[in-house]
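[1] this is the structure alone, sequence omitted:
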């Protein structure tokens, strides 16, 4: 809202109705005149945008009815709608209209409203879900919080959302983003992109652009050698999975330098992995260590080398007290991050961006916070990177181990830690989206090469 007010002050002509006219035209353009339209209007500017869109649709020949769901709809816009041939109806008639043949324009609540719906608005949202009524939301589906990821059960679920000037957090973060459907950003003369750019959402094209592609003169060493110390006698699978993620994402060479029991399982599953130490370009530590007595010593010794390093799982609990390098990437889930910050998991989940930023500033490392929404935060940077979304099937034991291996591959290939984190998380999510499962993490990893090839092919 502050950005919109600033835009109006910078261009006073926008505050005299021009902004609303442009918004209405954008909504009408997305709706189209080809089916009956029911506008559910609230009392604020959002409702007025919907009513003015209805006026334009009625003039274009559409059958348009509108309802002031919460009372107090914009009188001028309502009068213009009826003058154009539309009609204002009561809530009972509006609820009776909801069905698969009628396009609902949800213009009840805007970006300043509290999450959740009650009364007639909640009834309309419920009937739209039950009867399959298509929904076009203005700015955001009513019932969502513009600056959050939560999607209350009472909120509208839109097939498409028209927003203005730039995306808000609810358009990017799941599950709220799922409730928005396809998001169309309309140009109405205000530009919120600088504000929205603080949260940069990655998609397939971003992964393709960042992905390291070997040249004709490259070999296994120049492509990147990754040292991996993961797994334990109790958790040998973590070693196998982290090496699997690295191998299937294109590591030039993998040197496994973890416990011998786990190493035997690694070579059995991946005969291309070399056992033992040697020259590497990056390290991955921690997945499946469990209660390892020398964990802190091992982490200290690797960090002292000054190489790009992924610290996953139990290695995060063994961080040194001194600040780390920005070449270090931490890959915690919410519980691990809560332990690092000495707080509750619920605190991290309530504001994951703030928690991740605090961890990055506290440690000096980049942080890939895993979860439904996967964020990367870097020390000294306001920007937050959001990985491409993927299906919930990836939320299973072992996915984080393979993800850590992908991160290691990219660090060894020379990507900065923040780019490696968001590219790896995005690749795993896109792979799960393009190769629907459910697959266990090692099986999903086998599809990584096909996804990488497709991404690079589409980027040409």
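    Received it, and whenever you're ready, just let me know what you need. Just so we're clear, the structure is a prediction, and the values are computed from it rather than from any experiment. Numbers count the residues shown, from 1 in each chain.
[2] only C-alpha atoms for contact and neighbour calcs from this point on.
    Will do.
[3] all strands of the stretch 151-300 of the chain, in order?
    Remark: strands assigned in the stretch 151-300 of the chain by DSSP state E, counting those that start in this stretch are 160-164, 182-186, 199-201, 225-229, 253-256, 274-275, 282-285.
[4] pretty sure residue 87 sits against residue 65.
    Yes. In this structure, residue 87 is within contact of residue 65 by C-alpha atoms under 8 Å, at 4.8 Å.
[5] name the residue in the two with the higher neighbour count.
    Set residue 87 next to residue 65 and count neighbours by other C-alpha atoms under 10 Å: residue 65 wins out with 26 against 19.
[6] what about that one, which SS state?
    In three-state terms, and counting by DSSP: H, G, I helix; E, B strand; the rest coil, residue 65 is strand.
[7] what's near enough to touch it?
    Neighbouring residues of residue 65 by C-alpha atoms under 8 Å, 6 or more residues apart in numbering: 37, 38, 39, 54, 86, 87, 88, 89.
[8] name the helices or strands packed onto whichever strand or helix holds residue 442?
    If you go by DSSP states H and E, residue 442 is part of helix 441-445. Contacts defined by 3 or more C-alpha pairs under 8 Å, 6 or more residues apart in numbering; DSSP states H and E place helix 441-445 against helix 236-248, helix 399-412, helix 417-434.
[9] let me know the angle separating the shortest one from strand 225-229.
    Looking back up the chat, that one is helix 236-248. Put simply, helix 236-248 runs at 170 degrees to strand 225-229, going by axes from the mean of the first three to the mean of the last three C-alpha atoms, to 10 degrees.
[10] what residues does helix 236-248 touch?
    228-232, 253-254, 256, 258, 261-263, 265-266, 269-270, 273, 287-288, 398, 401-409, 441-442, 445-449.
[11] which SSE is immediately downstream of the helix holding residue 442?
    Next along the chain from helix 441-445, counting by DSSP H and E, comes helix 448-459.
[12] what's the burial count for residue 448?
    By other C-alpha under 10 Å, the residues close to residue 448 number 23.
[13] list the contacts of it.
    Contacts for residue 448 were tallied using C-alpha under 8 Å, 6+ apart; they are 248, 249, 427, 428, 431.
[14] structure B:
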């Protein structure tokens, strides 16, 4: 990815259209594929081979040892990876051997497998109707042909007939719902559940093919009963089995990532052509494990994605653009200046954490506006901070500010108000509070305002809610950073408590956590701002853009002050992005014989794309730093990754090594 040469070079990132990093609505995926797949089972067999290869890789790891934690060695497989290069898929030369590849395997070659590696390994197939069930049955036949002990339990009376007979012909034992065996007896769900329990006594590998992208809502009762013993066996890494989900974990909301019933959490998900919403969006995202995208040669939709999930190498690119390595002519002002309004008599330490985050993330200067006690604490920890307000490329408002401190809240209100614009109102809000795409605040003409980017965090969020009630609105250059509780409070304030009081539509923490994708979009729509909804998977929402999904590091990062460090990091990357924009702007106008630094005559779209990339990079940098601080190799650590407890200052101190790791990943091919 090249460097910026002029104002028109703020292009959207490559992964915005990369199907292995983007998710589209299930209906659009099906519509794009159906003209190609009609009348052929070529792609179904290709998908089955991909699943079989993934299963064999899992089986090579040997028996499951519940509770054992092994940190990945560097370099590790990215949490999201493409299993084969895009392009036409070869027709399998044999229907029964994974050694006849349909494309390169995830480790780069064909999948010849010695049966001695996996002979006798127990494999359980969970089979529903439709193509996912067929993929699973065919994959089971391939595994049985290679020596596995494969059994299948059916949760449908209408399994794919060809796939079912082929699986049986290769030694797969079939149980379950409505299947009539060779002797003419009905095999009921009780027998299938007994088969599941018998499998659990030995442990092994499960292929979940109960539902696919055509399903909606929770699992049906018979399918839910099948997975109940497996769910009760424990979480991934703490149970005597491994699970591969075929296309997606069954029972998850395909497009929105909701979870309305029981779901068998996967260790790995093998999906086809492109991501699906549930593989990017929480809470379903946390049930997917490692996600492997297999391009089968099928077309992806040409419309705008609903979500994108940049790989770490791509995020390294974004970070290198937002906060580049200084050149010979750079100085503190050209590296980005962050104006920090943080800390109060009640919470002075937040200013230390936010300042440390900004400094360690690469800001050329941090200016602090705070009470004297807060200044003293910050300067004792970070003597390079300048304790006076002044021109800044990005503002960070609110960490450690107590809204009940009227004097301090008034200061922030006076800083925040001039950055807002006159809102168009909330006329697009639906009667149920769900809203439409209308009604967000925007600057006149769709142009960028003259103020710098503003990170609105913690105490400044409630101050913002009061200002928005005065018919003011944000622009996308306002970056709101709420957790679920703060998001619920903002949504309640913006939608009106009268319309929601006493109804099931009322916003609260539980509703935000159950539907974070909708909450992030709705908060962005109502405020006009860019929203960073924090969580184990952070969602970044901006008007008329796909959601961006970024993992946020190990659970040890759930500690007081971690969010303050993140606010400082975001300030640094946004200041760097603004400097980059100002340089390009200056070059453009000087070439035209004019001299100006105003932004008001420039369209917002290019800057917004650069801003979103920078925010995503800042979130992931923060996550990598948390993993380094917790002593987890290669900063992608998540649940079960090990490590040790950390404090928020540890995260700030590790931002330098985390930057090096992202630089290393940037150098690894990732497209």
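    Done, it's in. The structure displayed is predicted, hence computed values, not measured ones.
[15] could you export the contacts of residue 448 of the first structure as CSV, including neighbour count and distance to residue 333 of the first structure?
    CSV is the format used below for those (neighbours: other C-alpha atoms under 10 Å; distance: C-alpha to C-alpha, whole Å):
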residue, neighbour count, distance to residue 333 of the first structure
248, 20, 23
249, 28, 21
427, 28, 18
428, 27, 16
431, 23, 20
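[16] as TSV, those residues with distance to residue 377 of the first structure would be great.
    Listed next are the contacts of residue 448 of the first structure as TSV, based on distance: C-alpha to C-alpha, whole Å:
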residue	distance to residue 377 of the first structure
248	26
249	23
427	18
428	18
431	23
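[17] between those, which is closest to residue 194 of the first structure?
    Ranked by distance to residue 194 of the first structure (C-alpha to C-alpha), these are led by residue 427 at 25.9 Å.
[18] check the contacts of residue 65 of the first structure and tell me the two furthest apart.
    Greatest spatial distance among the contacts of residue 65 of the first structure (C-alpha to C-alpha): 54 and 89, at 13.3 Å.
[19] quickly list what's touching both of the two.
    Joint contacts of residue 54 of the first structure and residue 89 (C-alpha under 8 Å, 6+ apart) are 65, 66.
[20] so these two - more neighbours on which side?
    Using other C-alpha under 10 Å, the more surrounded residue of residue 54 of the first structure and residue 89 is residue 54, with 36 against 15.
[21] quick one: residues contacting the aligned partner of residue 389 of the second structure in the first structure.
    In the first structure, the residue equivalent to residue 389 of the second structure is residue 277, according to TM-score structural alignment. By C-alpha under 8 Å, 6+ apart, the contact list for residue 277 of the first structure reads 227, 255, 256, 257.
[22] what's the burial count for the aligned partner of residue 664 of the second structure in the first structure?
    Alignment note (TM-score structural alignment): residue 664 of the second structure maps to residue 457 of the first structure. Other residues within reach of residue 457 of the first structure, judged by other C-alpha under 10 Å, total 10.
[23] distance check, residue 457 of the first structure against residue 425 of the first structure.
    To residue 425 of the first structure, residue 457 of the first structure is 20 Å away according to C-alpha to C-alpha, to the nearest Å.
[24] tell me how far stretch 335-348 of the first structure lies from the chain's centre.
    20 Å (C-alpha atoms, centre = their mean, to the nearest Å).
[25] my guess is residue 253 of the first structure meets residue 273, correct?
    Yes. With contact defined as C-alpha under 8 Å, residue 253 of the first structure and residue 273 form a contacting pair (7.2 Å).
[26] of the two, who's got more company?
    Taking other C-alpha under 10 Å, residue 253 of the first structure and residue 273 do not tie; residue 253 has more neighbours (23 against 18).
[27] distance of that one relative to residue 350 of the first structure?
    Taking C-alpha to C-alpha as the measure, residue 253 of the first structure falls 40 Å from residue 350 of the first structure.
[28] give me the number of residues near the equivalent of residue 21 of the first structure over in the second structure?
    Superposed on the second structure with TM-score structural alignment, residue 21 of the first structure falls opposite residue 45. Using other C-alpha under 10 Å, residue 45 of the second structure has 22 other residues around it.
[29] how much does the helix or strand harbouring residue 45 of the second structure deviate in direction from strand 268-272?
    Using DSSP H and E, residue 45 of the second structure maps to helix 42-60. Taking the same axes, to 10 degrees, one finds helix 42-60 of the second structure and strand 268-272 inclined to each other by 160 degrees.
[30] got a list of what residue 166 of the second structure touches?
    Residue 166 of the second structure makes contact with 138, 141, according to C-alpha under 8 Å, 6+ apart.
[31] please apply the same query to residue 84 of the first structure.
    Counting by C-alpha under 8 Å, 6+ apart, residue 84 of the first structure makes contact with 55, 56, 58, 59.
[32] residue 308 of the second structure versus the equivalent of it over in the second structure, what's the distance?
    Residue 84 of the first structure maps onto residue 170 in the second structure, with residues paired by TM-score structural alignment. With the distance defined as C-alpha to C-alpha, residue 170 of the second structure ends up 39 Å from residue 308 of the second structure.
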